[in-house]
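1. Below: sequence and its predicted model.
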Amino acid sequence: MEQSQETTAADPGLAAYALSGSTRARLGERAAETARRLAGEGIVAVALTWVDVSGITRTKTVPVDRLEHAARWGVGMSPVFDVFLLDDSVVSGRYIGGPTGDLRLHPVLERLVPMAALPGWAHAPALRYAQDGSAHPLDARTLLRRETDRLAALGWSVKAAFEIEWAVSKGGGDDFSPACKGPAYGMTRVTELAGYLRDVLGALKSSGVTVAQLHPEYAAGQYEVSVTAEDPAGAADTAVLVRETVRAVTLEHGLAASFSPKVEAGSVGNGGHVHLSLWREGPAGGTANATARGTANSLPGGPANATGRGSVNAMAGGSGPYAMTGAGESFTAGILHRLPALLAIGAPTVASYLRLIPSHWAGAFACWGLENREAALRLVTGAEGERETAANVEVKCVDAAANPYLLLAALLAAGRDGLGTGLRLPEPVDVDPAALGEDERAARGIAPLPASLAESVAAFEADPVLRDALGEAVIDTVSAVRRGEIALLDGATPQQIAAATRWRH
């Protein structure tokens, strides 16, 4: 594979996120202090993680006494990881491919935490830069931060959270054997694995994660944990930390955890639902600075635009559908309008389309509704008395194989376009769309979402808003990886697809 000269070309739109000499110095000083504290707590190594285009969390680790050097100068890694497939085979695109080139991983110190589930280890999400300090155009966390800043320039912020679903197997071998026998959502499943679930909750709390709830799910051996909302980059960081914590606790109990969108061909899969709410920047009634703030002068990866964050939830208190404001409706409509293209990021595997089927609460139709679990977008208002803070929209058609940073960046870009164009939502749907006849669905504008990865990739490549927001390198690389997986699993049965994907994410 020959690597194109385009591979190392920096994205001019990411210039504000480059590393300067003064920033390197500040990062080194802060890392030195952090390393001393971690050593005193018995931490010996830090796992620097990023999520690749296939949705797999990759890592390089450093001893704690090398954290200062890693923060200042980074840790070397190849750009080729962006074109790894789920089986670790490698494809090539116009921008990424081949053995040459080098990137530098820099830990996000603000999000570095000791991992209670892995004693002696800490975890930090990593940002990827070229050797000259320019931001790598495929670094999804930087792309997400840029989208957050773009919204902030318009006076808006977003709160986000991921639901994490996983299925627990008895472990040993490649097959799946449910670790509990109780009914869906049943207390029996809690009783069967009470010690395990207790340890999951304890490890998450000790790692700084605020859990809202944990419960058994529908499929055999399946559970779900919900966490509280935070800024988008923080929500993606937390999603990775939760998954790796759950994985570690599961292994400690002699079990195995699968986050695959289709663990077994004949059962429902694991979703990775995203909850989003749009907030007005600044004090109620105030206006925000019309330029993006907190980019070049803040520490890379730190909280963007943290001063004067929004205090008014646009998903409630308005005169639109179910009390949404006009802005909240437009933001939601922007996402709904681009769902077929968004699935190339949010439902990124061949197995995703074994999950994304009607009447399975997966949201297989491009529609929205109030508390409708069969709609791709579910409006959640919350209980009376807390709606001003709780109201949000849930994106149900996405799954746990998605790169959470890239998915949120794409969702925010779609919502931002909806705001800019003043999009309005169609009529809500209050039934299972699959129960309606084709003629009625057509009359109501309810279209099925793509039924295959190939369909979503075609929509993704043709979408001008996502192309403009994410950049040519992302569009080309995502498409190349998706087509690589399609070719890899061409002709495979649903059972073979599930088996190939089961333990990869």
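-> The structure has been received and is ready for your questions. Numbers count the residues shown, from 1 in each chain.
2. CA atoms for contacts and neighbours, from now on please.
-> Noted.
3. Leaving out sequence neighbours, find the closest residue to the residue nearest to the spatial centre of the chain.
-> Central residue of the chain (CA atoms, centre = their mean): residue 404, 1.3 Å from the mean position. Distances taken as CA to CA, 6 or more residues apart in numbering put residue 236 closest to residue 404, at 5.2 Å, once the chain neighbours are dropped.
4. Okay, the one you found and residue 489: tell me how far apart.
-> Separation of residue 236 from residue 489 (CA to CA, to the nearest Å) stands at 28 Å.
5. still on that earlier bit, wait, doesn't the residue nearest to the centre of the chain sit right on residue 238?
-> No. Applying CA atoms under 8 Å, one finds residue 404 not in contact with residue 238, separated by 9.7 Å.
6. What's the local residue count around the spatially closest residue to residue 52 that is not a sequence neighbour?
-> Leaving out its chain neighbours, the residue that sits closest to residue 52 by CA to CA, 6+ apart is residue 82, at 5.5 Å. When neighbours are counted by other CA atoms under 10 Å, residue 82 registers 24.
7. cool, and residue 182?
-> Residue 182 has 17 neighbouring residues, counting by other CA under 10 Å.
8. where does it land in three-state SS?
-> coil (DSSP: H, G, I helix; E, B strand; the rest coil).
9. Could you tell me which residues make contact with it?
-> Contacts for residue 182 (CA atoms under 8 Å, 6 or more residues apart in numbering) come out as 188, 189, 192.
10. again, only this time at 7 Å
-> Contacts for residue 182 (CA atoms under 7 Å, 6 or more residues apart in numbering) come out as 188, 189.
11. re the thing from before, in terms of neighbours, single out the busier of residue 236 and residue 489.
-> Neighbour count, other CA under 10 Å: between residue 236 and residue 489, residue 236 has more, with 24 against 16.
12. Contacts for the strand or helix carrying that one, please.
-> Residue 236 belongs to helix 232-252 when assigned by DSSP states H and E. Residues external to helix 232-252 that are found in contact with it (CA under 7 Å, 6+ apart): 117-118, 125, 141, 144-145, 158-162, 199-200, 203-204, 229, 256-257, 404-405, 408.
13. mind listing what's buried in the helix or strand where residue 204 lies?
-> Applying DSSP H and E as the criterion places residue 204 in helix 194-206. Buried positions in helix 194-206, judged by neighbour count with 16 or more other CA atoms under 10 Å: 196, 197, 199, 200, 201, 203, 204.
14. got another, please set it beside the one above:
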Amino acid sequence: MLNPREVRSPEDARRIVEERNLSHVKVGLFDNDGVMRGKYMSRDKFFSALEHGFSFCDVVLGWDVKDQLYDNAQYTGWHTGYPDAPVRILPASCRAVPFEDDMLLFLAEFDRHAEAVCPRATLRRVVERCREAGFEPLAALEYEFFLFDESPDSAREKGFRNLKPFTPDWFGYSVLRNSVHAELYRDILDLGEQMDFPIEGLHTETGPGVLEAAITVDGAEAAADKAALFKTFIKVLAQRHGLMATFMAKWSGDYPGQSGHIHLSLRHADGGSSAFYDADAPQNMSAVQRQFLAGQQRLMPELLSLMAPTVNSYRRLVPGFWAPTDATWGVENRTAALRVIPGSDKSQRTEYRLGAADANPYLALAAALGSGLYGVLQKWEPGDPVAGNAYALEQPAELALPRTLWESAQRLKASEAARELFGNAFVEHFAASREWEEREYRRHVSDWELDRYFEII
């Protein structure tokens, strides 16, 4: 029988469904916020979709994480009537779903006119530009996430307050915790193997109930697929264990935020050697890596909304909590936004440490990769690296990051580089979606405001 990870073509996809005698398969795609949307599809419908594509209501590109409709988007809305958008199946994305007997999952992405605003297609266009420039991009993402001894119902009954963490206290890299809860850790590791997002490292982080997982390196598109599936199915696995997982950037003011760091390198397409490694250069940094780093540094303020896409993202970007506050870089310096990791031809890379766990993996990777490529094409040079505590050093004004989601959206709209990298349609649509998110927040009256103003003001 055909292994799901051996599926490459529509013919392979048809064969594996027939071999498993499935009446239905699961099909999913990712929206603006990186949330997986999908459905079960009958075998006959799936076979037809393999050849001709299928249609998906484009409202999934026109609503937020609470299914509330954007009122400021041009691509879709009441003015268009929310028509169906064309979608194509990606046969090589086939995965077995461990919890559902022989069930198979296939990823899809928006096609034709809808490609312009599709997150996965946006990353694919950046990858194609890398290849046109003679490079093959490799990436690996790592995520921190908190686990709670709660259910979706109990969390809501508590108003998301006084939630019980899966484990108590601060205990990073704990062998005690991963031994006591070995069954859950093993289930996470097995899930990664079964669904092809293999986990290179898994450990407790600093904070009650927080774990960090590093996903194995792959080509950029595949790495984003792995990350997006990881985030989705860790939540599934947690709930099946009677737990809840969150990838919020900052769920509590008492604990560090949750990162989504991105490791990136380029290899020469014609020979396979590292484009970042130069044994004769300081820190083994080739000219290409320096230019790549310069692009990431210079464009970071303009592309921040792709890395920090929620109001909550900006709760994390404060000094002293392991999150950068300016577009800085350093060599093996974890207080900088960009960390150069010297190594060999195989391991020389950059780590984009600004990223948070709440970002859409496709768009975060598109920003990290696209900005680096832009620097290579422009032959930019980075500023000086920071030494010591980057939080304590005063940086030039042009390296300052936007402090709010609204400001980030305005910087994106005004960015010529963003429009060249991602297209006008994407920039306008995504910026509008972030403006909507900020406006939704401003309609909310917080507990802090009630406590501060209700009686006294």
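-> Sure, I can see it. None of these values were measured; they are calculated from a predicted model.
15. what's the mean gap between the next helix-or-strand element following the helix holding residue 204 of the first structure and the aligned bit of the second structure?
-> Downstream of helix 194-206 of the first structure, the first helix or strand assigned by DSSP H and E is strand 211-216. With mean CA distance after the TM-score superposition for the first structure, strand 211-216 of the first structure departs from the second structure by a mean of 0.8 Å once superposed.
16. so after strand 211-216 of the first structure, what's the next helix or strand?
-> With elements assigned by DSSP H and E, the helix or strand that comes after strand 211-216 of the first structure is strand 222-227.
17. circling back to that earlier point, of the buried residues of helix 194-206 of the first structure, which pair is most distant in space?
-> Across these, the longest distance by CA to CA is 12.4 Å; it joins 196 and 204.
18. which residues are common contacts for the two?
-> Contacts common to residue 196 of the first structure and residue 204, judged by CA under 7 Å, 6+ apart, are absent.
19. all helices of the stretch 351-457 of the second structure, in order?
-> With helices called from DSSP state H, counting those that start in this stretch, the stretch 351-457 of the second structure shows them at 361-378, 405-413, 416-422, 424-442, 447-453.
20. and these as TSV, adding distance to residue 203 of the second structure?
-> TSV is the format used below for these (distance: least, CA to CA, whole Å):
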stretch	distance to residue 203 of the second structure
helix 361-378	21
helix 405-413	31
helix 416-422	35
helix 424-442	33
helix 447-453	34
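21. okay, now the aligned partner of residue 66 of the second structure in the first structure: neighbour count?
-> Using TM-score structural alignment, the equivalent of residue 66 of the second structure in the first structure is residue 87. Using other CA under 10 Å as the criterion, residue 87 of the first structure is surrounded by 12 other residues.
22. now swap in residue 154 of the second structure and tell me
-> A count of nearby residues for residue 154 of the second structure, using other CA under 10 Å, gives 12.
23. That one sits in which helix or strand?
-> Going by DSSP H and E, residue 154 of the second structure is part of helix 152-157.
24. Name the next helix or strand following that helix along the chain.
-> As assigned by DSSP H and E, the chain's next helix or strand after helix 152-157 of the second structure is helix 175-180.
25. Check which residues of that next one are buried.
-> By neighbour count on 16+ other CA under 10 Å, the buried set for helix 175-180 of the second structure is 177, 178.
26. what do you get for stretch 125-143 of the second structure?
-> 125-127, 129-131, 134-143.
27. The second structure: matching residues for stretch 331-344 of the first structure?
-> Using TM-score structural alignment, the residues of the second structure aligned to stretch 331-344 of the first structure are 292-305.
28. Now do the contacts for the nearest residue to residue 54 of the second structure once chain neighbours are set aside.
-> Spatial nearest neighbour of residue 54 of the second structure, excluding adjacent residues (CA to CA, 6+ apart): residue 87 at 5.4 Å. If you count contacts by CA under 7 Å, 6+ apart, residue 87 of the second structure has them with 53, 54, 55, 56, 108, 109, 110, 111.
29. Just the buried subset of those, written out for PyMOL, thanks.
-> Burial among the contacts of residue 87 of the second structure is assessed by 16+ other CA under 10 Å; the matching PyMOL selection reads:
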select buried, resi 53+54+56+108+109+110+111
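30. for the contacts of residue 87 of the second structure, which one is nearest residue 323 of the second structure?
-> Nearest to residue 323 of the second structure out of those is residue 109 (CA to CA; 31.8 Å).
31. corresponding residue for the closest one in the first structure?
-> Counting by TM-score structural alignment, residue 109 of the second structure corresponds to residue 127 in the first structure.
32. mind checking the SS state of its match?
-> What three-state DSSP gives for residue 127 of the first structure is strand.
33. surely it meets residue 109?
-> No. Here residue 127 of the first structure lies out of contact with residue 109, judged by CA atoms under 7 Å, at a distance of 10.5 Å.
34. related to what we said a few turns ago, so the residue nearest to residue 54 of the second structure is in which element?
-> Assigned by DSSP H and E, residue 87 of the second structure falls in strand 84-96.
35. got the angle for that strand vs helix 220-240?
-> Angle of strand 84-96 of the second structure versus helix 220-240, following axes from the mean of the first three to the mean of the last three CA atoms, to 10 degrees, is 70 degrees.
36. how about strand 84-96 of the second structure, which residues of the first structure does it hit?
-> Mapped onto the first structure using TM-score structural alignment, strand 84-96 of the second structure covers residues 102-114.
37. Can you point out the buried residues in the matching stretch?
-> Under the neighbour-count criterion of 16+ other CA under 10 Å, stretch 102-114 of the first structure has 102, 103, 104, 105, 106, 107, 108, 109, 111, 112, 113, 114 buried.
38. Looking at those, which is nearest residue 375 of the first structure?
-> Nearest to residue 375 of the first structure out of those is residue 111 (CA to CA; 34.0 Å).
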